[in-house]
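Undergrad: Give me coordinates for this.
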Amino acid sequence: MMAATVVVLLHAYLYFRLVRDVLPERRWRLVGLLVLVLLAFSTVAAVAVGREIRPELGIPLSWAGYLWIVFGLYTALALLVLELPRALLRRRLDPSRRTALARLLTGAAALFAAGTVGFGVTQARRPRLVRREITLDRLDPALDGMTIAALSDVHVGTINRRPFLRDVVTQVNDARPDLVAIVGDLVDGSVEQLGDIVEALSGLDAPAFFVTGNHEYFSGADDWCEFLTGIGVRVLRNERVAVGRRGAPPGSATLDLAGIDDRTAARSGEAGHAPNLAGALAGRDESRPVVLLAHQPVMVDQAAGRGVDLQISGHTHGGQFLPMGYVVLLDQPVLAGLTRVGRTWLYVTRGVGFWGPPVRVGAPPEITLLTLRAP
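TA: Here you go, the predicted structure:
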């Protein structure tokens, strides 16, 4: 309901500034209104299309609907900034010049929006490798330099297809991590729709581990857990495993890698799904460090309370495009990067892909290579 209200208010404002103020003739205003209504519906259709039909059939509609909504948003933001100078100038102008002023400001706002969206599209399709080092107090010196490649929010679906995922796999393999952590929101669609694309993850050279994100619970989480297990990705559902350096002989130093279901799992309707951190950590040797995979950063309070050394999360997309980060921070403690809660480190990756608009502004996508250091 809130999203629908925002869409209606956005298009109402755009009607007044892009149509009514710019087009003096009534018939052209009606045409402009009809165009805005169709564009609004294209956005609604883009959200629904991947869930109702095969995603590849909705590619043109998804691009059109999603690009329009973010273009409209940036146009509206630019026009809002121009409201004060517009109001001051209008007092000194006759009606004909007021129309000319409205057209000038509308053109400027549209150019700003087009440039911003164009830049954001180029950024969204180019995830970069980000390297960070984290010192864990309990890390065995033999594991100093161990690396974890963190992937989140790939959002394979209508727009992010096989070539995109294959490029991600290639970048990860080139970084030669000891293990790969896929921390949720891998897909936007069912196994039937997207399984042949996601199978590209079988090309990862390092051992790969996965925990569910909220979007898996829109797409058949049980089916995806079974599918990923079948292609060699270990699914961690409120459990932990001992992991060490890639290729190390038996008996080498290890740490605990734990993973929990997403925060939304309990109300998803998927039987038996719910986050259970206590269960994942029960009976562990507390002299060993534990790294937790949890899709949403907000789980860090629980992690800190149970002595987790490092939590790796995604979900936020780093805000994806300005100013959406301010909305995300209403629900999550941090947008991106490394922070500390008590003695627990939290790393929030901006994610590999995007949800909705194929646009990234101020939040470039990342493949994260975390290097663990002993004190």
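Undergrad: C-alpha from now on. contacts and neighbour counts both.
TA: Will do.
Undergrad: can you give me the helices for the stretch 151-300 of the chain?
TA: For the stretch 151-300 of the chain, the helices identified by DSSP state H, counting those that start in this stretch occupy 162-175, 191-198, 221-230, 277-281, 300-305, in order along the chain.
Undergrad: Mean neighbour count and distance to residue 134 added to the ones you listed, as a markdown table?
TA: Conversion of the helices of the stretch 151-300 of the chain to a markdown table gives the following (neighbours: other CA atoms under 10 Å; distance: least, CA to CA, whole Å):
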| stretch | mean neighbour count | distance to residue 134 |
| --- | --- | --- |
| helix 162-175 | 17 | 17 |
| helix 191-198 | 17 | 30 |
| helix 221-230 | 17 | 29 |
| helix 277-281 | 19 | 21 |
| helix 300-305 | 18 | 16 |
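Undergrad: Adding distance to residue 123, write those out as a markdown table.
TA: As requested, the helices of the stretch 151-300 of the chain are exported to a markdown table (distance: least, CA to CA, whole Å):
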| stretch | distance to residue 123 |
| --- | --- |
| helix 162-175 | 13 |
| helix 191-198 | 22 |
| helix 221-230 | 29 |
| helix 277-281 | 35 |
| helix 300-305 | 29 |
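Undergrad: So for residue 270, which of those sits nearest?
TA: Ranking the helices of the stretch 151-300 of the chain by their distance to residue 270 (criterion: CA to CA) puts helix 221-230 first, at 7.2 Å.
Undergrad: for comparison, sequence B:
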Amino acid sequence: MVVLVVLFAVVVVAVMVAAHWYVWRRLVRDVSRPKSVWRRTGTVLIYVFPLCAVGAQATARSGAPFTVQQAVAWPGYLWLACLLYLLIALAVGELVRPLLRAALRRRDARAAGTGPAEPVAAEEREPSRTGARTDAEPPAAEPGSAGPASAVPEAEHAPAPSRRLFVARAVGVGAAVAAGATVGTGAWGVLNGPTLKHVTVPLAKLPRRGHGYRIAVVSDIHLGPVLGRAHTQRIVDRINGAQPDLVAIVGDLVDGSVENLGAAAEPLGTLRARHGSYFVTGNHEYFGDAREWIDHVRELGVHPMENVRKELPWFDLAGVNDLAGEDQDEGPDYDKALGGRDTSRASVLLAHQPVMIHDAVDHGVDLQLSGHTHGGQMWPVNYLAALENPTLAGLERYGETQLYVTRGAGAWGPPVRVGAESDVTIVELASKQA
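TA: Here you go, the predicted structure:
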């Protein structure tokens, strides 16, 4: 097992080194002159940003001062998102590069009236490994040389960049702009707060008087070094503005300790709902002290649902601990939460991970509310997330049980979402008798 872990770590490091070298080559070396400001600055940054990304994980796990965690988390996590989309944009650029170079050769050939495009000049080839000068660094004039060009100002007779250099710069700038715009838009979507979604879920056992009951479902808030109190307040404002009957917080509230993040969670104490607010643990709560957070949310007026059931006027509300709690002997207990109930009543189960739907089906649950997936958070990661979860986002039916998965209201790692908008969902229960 240790050998596999070490091998996996070596592969990850090798892939990351190769990715950063490729980005440096295309965005720094290929587009700049040796010893230029951009060459020096880009080379420094290609070391600093990944070190910040590693530092973001290391400081969080080592319990470093929270201000230090925040200082490295922002540049480190944002760089990971930038790296992903730079690699995608540069990969597309590899397809565009030869087409653009060929188009420029044809244009130059037509302008010169020489007919078919000529072969690529020697000055456009890749720089020599022997240290020969490149087209980006023209040879200096011989001392004492004279000629027609010497009488012309330097700015007028300096050779224009070659087609290869022009293409490299065009593709590099295009990739940087595309990646920056994607990450910037995705970060704004997270920091601006979740959107409010509405979903109607019919329940066969729900009585007529329960028709139109509204549950605000929020998950994956992920309070931490990046997302703090202001983020919580935006979510609370969205929920209170919708005036739900009940609030369900279905896990992954935090990434850190109560000492560092207790104040960030305080706005949860101002949630307003007719039948109160309820909370079940997610896997991230068990990365730290889950018991500490369970006690803290209780102090804020949010009711923890630790493998328990509560009878509400028109249905049973149950909650189970996350699967990650099994390592601490605090895993889900469906018999405790759902056993011995009146099966003629409708039931709603709060469970963080969608994969828990199979146990919910076995226990005759009518509706399970989950999060965990983030909807994939950043394309194309959603394809990997879909392989690990029965439902990535939205409403699906499994036999007689329905599963609704929210995309979550925050973000883990990079505070960026692409193709998976954050949300708070108002689930409106509908009675078939209405």
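Undergrad: picking up where we left off before, who wins for proximity to residue 321 of the first structure among the helices of the stretch 151-300 of the first structure?
TA: When those are compared for distance to residue 321 of the first structure using CA to CA, the nearest one is helix 162-175, at 20.0 Å.
Undergrad: about what we covered before: closest to residue 259 of the first structure out of the helices of the stretch 151-300 of the first structure?
TA: Across the helices of the stretch 151-300 of the first structure, closest to residue 259 of the first structure is helix 277-281 (CA to CA), at 7.0 Å.
Undergrad: Which stretch of the second structure lines up against that closest one?
TA: Aligned using TM-score structural alignment, helix 277-281 of the first structure spans residues 334-338 in the second structure.
Undergrad: Now which residue in the second structure aligns to residue 111 of the first structure?
TA: Here residue 111 of the first structure is matched to residue 177 in the second structure, going by TM-score structural alignment.
Undergrad: Same check on residue 145 of the first structure?
TA: So residue 145 of the first structure corresponds to residue 212, using TM-score structural alignment.
Undergrad: Next, count neighbours for that match.
TA: Residue 212 of the second structure has 17 neighbours, counted by other CA atoms under 10 Å.
Undergrad: Would you mind confirming that it is in contact with residue 429?
TA: Yes - using CA atoms under 8 Å, residue 212 of the second structure is in contact with residue 429, at 5.4 Å.
Undergrad: quick one on the thing from earlier: share the number of residues neighbouring the match of residue 111 of the first structure, please.
TA: 14.
Undergrad: Sketch out the strands for the stretch 201-350 of the first structure, chain order is fine.
TA: Read by DSSP state E, counting those that start in this stretch, the stretch 201-350 of the first structure holds these strands, from start to end of the chain: 208-210, 233-235, 239-243, 255-259, 290-293, 310-313, 337-341, 344-348.
Undergrad: Measure how the third one sits relative to strand 255-259, angle-wise.
TA: Spelled out, that is strand 239-243 of the first structure. What separates the directions of strand 239-243 of the first structure and strand 255-259 is an angle of 150 degrees, with axes from the mean of the first three to the mean of the last three CA atoms, to 10 degrees.
Undergrad: which helix of the first structure spans the most residues?
TA: If each helix of the first structure is counted by residues according to DSSP state H, the longest one is helix 95-124.
Undergrad: Not counting its neighbours along the chain, what's nearest residue 70 of the second structure?
TA: The spatially closest residue to residue 70 of the second structure, leaving aside those adjacent along the chain, is residue 225, at 4.6 Å (CA to CA, 6 or more residues apart in numbering).
Undergrad: Aligned to that neighbour, what sits in the first structure?
TA: With TM-score structural alignment defining the correspondence, residue 225 of the second structure maps onto residue 158 in the first structure.
Undergrad: can you check residue 199 of the second structure too?
TA: So residue 199 of the second structure corresponds to residue 132, using TM-score structural alignment.
Undergrad: Same check on residue 56 of the second structure?
TA: Residue 56 of the second structure maps onto residue 46 of the first structure when the alignment is built from TM-score structural alignment.
Undergrad: Enumerate every residue touching the aligned residue in the first structure for residue 392 of the second structure.
TA: Residue 392 of the second structure maps onto residue 335 of the first structure when the alignment is built from TM-score structural alignment. Counting by CA atoms under 8 Å, 6 or more residues apart in numbering, residue 335 of the first structure makes contact with 316-319, 325, 328-329, 348, 350.
Undergrad: one step back: ok, residues contacting the match of helix 277-281 of the first structure?
TA: Around stretch 334-338 of the second structure, the neighbours that count as contacts under CA under 8 Å, 6+ apart are 307-309, 318-320, 359-360, 363.
Undergrad: Just the buried ones from those?
TA: 307-309, 318-320, 360, 363 (16 or more other CA atoms under 10 Å).
Undergrad: Would you mind checking which of these is nearest to residue 86 of the second structure?
TA: residue 320 (40.7 Å).
Undergrad: how about the closest one, what's its match in the first structure?
TA: Using TM-score structural alignment as the criterion, the counterpart of residue 320 of the second structure in the first structure is residue 260.
Undergrad: Settle this for me: that match is touching residue 235, isn't it.
TA: No - Residue 260 of the first structure is not in contact with residue 235 according to CA under 8 Å; the separation is 9.6 Å.
Undergrad: Return every residue with contacts to both of those two.
TA: A shared contact of residue 260 of the first structure and residue 235, defined by CA under 8 Å, 6+ apart, is any residue touching both; here these are residue 211.
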